[in-house]
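Engineer: predicted model and sequence below, questions to follow.
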Amino acid sequence: MAKANNDSRSTDERWTRLLRSLRPGIGQLGTYPPRALSWPPRKSKNSAAGVLYPKISIVVPSYNQGDYLGHTLKSIISQDYANLELIVVDGGSTDATLQVIKQYESYLAWWVSERDAGQAAAINKGFQRSSGEIMAWVNSDDMVAPGALRRVAEHFMANPRTQAVYGDRIVIDEAGYEIGRWVLPYHSAKLLKWVDFIPQETLYWSRSAWDLVGGRIDERFSFAMDWDFLLRLSNKDIVIQHLPIFLGFFRVHGFQKTSSQMSSVGAKEISAIRVRELGITPSQWKVLLRSVPFLFAAKWCEFFRFKLN
């Protein structure tokens, strides 16, 4: 009897793994067992003669993420991007965050640790101190992929009409092991009104775009502020492009908002945005049906772009 039960569980597990493998990685917080994260070496081009790269301002909002903040800052600093403005805005952490900040203080353009009104307020506070032509924020538990800043800067330089770009994401666990990938097929402004598949930690935009939408993250949002910001950009009909390269690492752990607040605060804010953009509160089935062509295209892209690039 015990053997039969074990065989049944084993069969169920195989079917579960099979079904997960048939789904695209986007929208999922991991699709396979942890494996070592490796990255091919790239030759630095930052010192190329005559190349003047635009200043990139990155704000890192932080609160009690001392276990991960060092990895986040190191991933940005190790880009060896000369024209970088790195800002850390901490909400008055009580863990090891301050020690981590002071360890990297010489690389920071500005930092502060004080109580604030939340993540959106911290991001706004940081950008008020910034001056870069290209802007981004990276949460204190996520990371920037090697070579990302240069790839982004070169795209903006080669495409002056572009106002915002984003790329693909690799999902990692608490220990930094890879557990999934989001390989996106293309940018869809229409689908963005229904669902947000854009990896926030891979998003970069121009200062002119920032000014165009009021130069602020909407502090009324505590969960979906990135989706709201993207929609405000998109509704200005600016050029937003998806780059088919991995630009960021998204960390999954028990204390992150994506895991802990999706069914509460997250659901309310997502519903409010859909009502604002669509005029209705669509069912999950309707959202899924609207997403099907994009999801099929994403799965197709996974077969052809699954190697690290």
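Structural biologist: That came in fine, so what should we check first?
Engineer: alpha carbons only for contacts and neighbour counts from here, please
Structural biologist: Noted.
Engineer: who touches stretch 80-98?
Structural biologist: 46, 53-67, 69, 101, 107-116, 118, 122-123, 125-126, 130-132, 149-150 (CA atoms under 8 Å, 6 or more residues apart in numbering).
Engineer: among these, name the buried ones.
Structural biologist: Taking 16 or more other CA atoms under 10 Å as the criterion, what is buried in these is 53-66, 69, 101, 107-108, 110-113, 118, 122-123, 125-126, 130, 132, 149-150.
Engineer: out of the residues you listed, list just those in strands.
Structural biologist: Among those, the ones falling in strands (DSSP state E) are 56-62, 110-113.
Engineer: what's the spacing between the longest strand seen in the chain and its chain's center?
Structural biologist: The longest strand of the chain (DSSP E) is strand 239-251. On the basis of CA atoms, centre = their mean, to the nearest Å, strand 239-251 sits 8 Å off its chain's mean C-alpha point.
Engineer: for it, which outside residues touch it?
Structural biologist: 141-146, 148, 161-174, 176, 183-187, 201-202, 234, 308-309.
Engineer: buried subset of those residues as a ChimeraX selection?
Structural biologist: Applying 16+ other CA under 10 Å to the contacts of strand 239-251, the buried members can be selected in ChimeraX as follows:
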select :141,142,143,144,145,146,148,162,163,164,165,166,167,168,169,170,171,172,173,176,183,184,185,187,201,202,234
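Engineer: show me where the chain has its helices.
Structural biologist: Ranges of helices in the chain, per DSSP state H, are 2-22, 66-77, 97-103, 119-128, 148-158, 189-192, 207-212, 225-234, 257-260, 267-278, 284-304.
Engineer: hmm, back to that, which ones among the contacts of strand 239-251 map onto strands?
Structural biologist: Counting by DSSP E, these place 143-144, 162-172 in strands.
Engineer: which pair in those residues spans the largest distance?
Structural biologist: The span of the ones in strands among the contacts of strand 239-251, defined through CA to CA, is set by 162 and 172 at 29.5 Å.
Engineer: contacting residues around residue 187?
Structural biologist: Residues in contact with residue 187 (CA under 8 Å, 6+ apart) are 240-242.
Engineer: now, among the residues you listed, which is nearest to residue 155?
Structural biologist: Nearest to residue 155 among the contacts of residue 187: residue 241, at 9.9 Å, using CA to CA.
Engineer: sorry, back to before: in TSV, list the contacts of residue 187 along with distance to residue 20 and neighbour count.
Structural biologist: Below are the contacts of residue 187 laid out as TSV (distance: CA to CA, whole Å; neighbours: other CA atoms under 10 Å):
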residue	distance to residue 20	neighbour count
240	30	21
241	28	17
242	25	18
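Engineer: put this beside the first:
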Amino acid sequence: MSLPKITIITPSFNQGSFIEETINSILSQNYPNLEYIIIDGKSTDNTVEIIKKHEKYITYWESEKDKGQSEAINKGMRRATGDILTWICSDDLLLENSLETAANHFLENPTVSLIHGKTKTFGEGYDDKITAGFHSDLDIDYFTHMAFPQPSSFFKREIFENQSYIVDNQGIAQKNLVDESLHYCMDYDLLLRTALNYEILKVDELFSAYRLHPASKTVSDWSKFEVEKDSVFLRLLNTLNTKKEAREGIEFLKELGIESKENSESNGIYNFANQIVSKINLDRIIQMFLYRKIPVLFEAKEYETVVLYCDALQKKYPNFYKSMNLDSMYQTSKYNSLSSFGKLGWKFKKLL
């Protein structure tokens, strides 16, 4: 059986220090049916020089000013002709035999539309770490956050064809796979549209290496990720607002200051398969969404917000709160959110 065509898009901007490693990691796959597209945002470093060095092996490349990573991904996807698609950023790497392994998984599982595997984080000053991205209940986690590493995921063309946003470009309708208003959670937004409509398969292979460095968004802009994640999750709840749990969830999160900056018309944007939605536990999804925010906020020393969220979970979902062992972070946050005088009083009470 012949291997399906795989299209890899690399969005790029001023990543001359890393992009050659990215290009080599893709071309060295020696995958016989590869389409490789690089969309550069008019870099001012040596990126274009490096691309030109490899251009005879690249299906298409351009270097034009754009609005950022999301637009670059969309430009590449509209040119893609592959049966299987993904994007690999210009500071990340594909690991050996990833493309052939992914293709074979699709051939063996014809009803699956997206597969995801493991990734390795690495970078100067950071310890190498295998990130599985697999939690105990993926049927819940697919809806609460980006539950797997995007560079280790591959999806069928039908997702681009059927789940893209149709936007007007100077009177011409065009497909945008990812939402260009999102700069941090465009992959989570895409995951929600996929999870609401298609079968997803987790596999155990290590597909990619995700580079951490001071300029990477993951390292430098964690708080912006959280803001966008809130907005995307609220799109899900607004889409499902015929369900009582969704309406109550919107009000519950609003009381905690978690509300979308988007207007209501643009919130309810996802289509969905009724047979999938009928099986999801929306109440549990809302609980886990809030739970997964707490360790991030705790690590960032946002102690007052941790206390607020923990108090809310204890009140609304006491059994869930008890089962998740949040008390240590909760008590530490309560102490650290006290004034200096309050901390002295707390210590005094402990001595009595």
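Structural biologist: That came through, no problem. Treat the numbers as computed from the prediction; the structure is a model and nothing was measured.
Engineer: hang on, the earlier thing: whereabouts in the second structure does the longest strand of the first structure align?
Structural biologist: Aligning strand 239-251 of the first structure against the second structure (TM-score structural alignment) gives residues 199-211.
Engineer: how close does residue 13 of the first structure get to residue 286 of the first structure?
Structural biologist: 29 Å (CA to CA, to the nearest Å).
Engineer: quick check, central residue of the first structure?
Structural biologist: Geometric centre of the first structure, nearest residue: residue 201, 2.3 Å, by CA atoms, centre = their mean.
Engineer: what does that one align to in the second structure?
Structural biologist: In the second structure, residue 201 of the first structure lands on residue 151 (TM-score structural alignment).
Engineer: how many residues are close by the closest residue to that match other than its chain neighbours?
Structural biologist: Leaving aside its sequence neighbours, residue 151 of the second structure sits nearest to residue 88 (CA to CA, 6 or more residues apart in numbering; 5.6 Å). Neighbourhood size, residue 88 of the second structure [other CA atoms under 10 Å]: 25.
Engineer: ok, residue 295 of the second structure to residue 342 of the second structure distance?
Structural biologist: Plainly put, residue 295 of the second structure is 24 Å away from residue 342 of the second structure if you go by CA to CA.
Engineer: whoops, residue 206 of the second structure was the one
Structural biologist: From residue 206 of the second structure to residue 342 of the second structure the distance is 49 Å (CA to CA).
Engineer: higher neighbour count, the two?
Structural biologist: residue 206 (21 against 13).
Engineer: quick one: contacts for the residue nearest to the more buried one when sequence neighbours are not counted?
Structural biologist: Distances taken as CA to CA, 6+ apart place residue 118 nearest to residue 206 of the second structure, at 4.5 Å, with adjacent residues excluded. Taking CA under 8 Å, 6+ apart as the criterion, residue 118 of the second structure is in contact with 130-133, 148-149, 152, 203-208.
Engineer: nearest to residue 282 of the second structure, of those?
Structural biologist: Closest approach between these and residue 282 of the second structure, by CA to CA: residue 148, at 20.0 Å.
Engineer: so what's that closest one up against?
Structural biologist: 116-118, 132-134.
Engineer: and with 6 Å instead?
Structural biologist: residue 133 (CA atoms under 6 Å, 6 or more residues apart in numbering).
Engineer: from residue 320 of the second structure, how far out is it?
Structural biologist: To residue 320 of the second structure, residue 148 of the second structure is 24 Å away according to CA to CA.
Engineer: also residue 100 of the second structure?
Structural biologist: 42 Å.
Engineer: for residue 172 of the second structure, same thing?
Structural biologist: 49 Å.
Engineer: and residue 150 of the second structure, by the same measure?
Structural biologist: Per CA to CA, residue 150 of the second structure is found 29 Å from residue 320 of the second structure.
Engineer: so which of the two has more stuff around it?
Structural biologist: Legend: neighbour count by other CA under 10 Å for residue 150 of the second structure and residue 320, higher for residue 150 (22 against 15).
Engineer: the nearest residue to that one once chain neighbours are set aside: neighbour count?
Structural biologist: In this structure, residue 150 of the second structure finds its nearest non-sequential neighbour in residue 187, 6.9 Å apart by CA to CA, 6+ apart. As a burial measure, residue 187 of the second structure scores 19 neighbours (other CA under 10 Å).
Engineer: for residue 187 of the second structure, what is the corresponding residue in the first structure?
Structural biologist: Match for residue 187 of the second structure (TM-score structural alignment): residue 226.
Engineer: ditto for residue 69 of the second structure
Structural biologist: In the first structure, residue 69 of the second structure lands on residue 119 (TM-score structural alignment).
Engineer: quick check: the gap between that match and residue 147 of the first structure.
Structural biologist: 27 Å.
Engineer: equivalent analysis for residue 108 of the first structure, please.
Structural biologist: For residue 108 of the first structure, the distance to residue 147 of the first structure equals 19 Å [CA to CA].
Engineer: kindly report the same for residue 80 of the first structure.
Structural biologist: Distance from residue 80 of the first structure to residue 147 of the first structure, by CA to CA: 9 Å.
Engineer: which one's more surrounded, those two?
Structural biologist: Taking other CA under 10 Å, residue 80 of the first structure and residue 147 do not tie; residue 147 has more neighbours (21 against 17).
Engineer: any idea what residue 28 of the second structure aligns with in the first structure?
Structural biologist: Mapped onto the first structure by TM-score structural alignment, residue 28 of the second structure lines up with residue 78.
Engineer: skipping its backbone neighbours, what lies nearest its match in space?
Structural biologist: Leaving aside its chain neighbours, residue 78 of the first structure sits nearest to residue 146 (7.8 Å; criterion: CA to CA, 6+ apart).
Engineer: what's the counterpart of the one you found in the second structure?
Structural biologist: Aligned by TM-score structural alignment, residue 146 of the first structure pairs with residue 96 of the second structure.
Engineer: quick one: contacts of the helix or strand hosting residue 328 of the second structure?
Structural biologist: Residue 328 of the second structure belongs to helix 327-336 when assigned by DSSP states H and E. Contact with helix 327-336 of the second structure is made by 303, 307, as judged by CA under 6 Å, 6+ apart.
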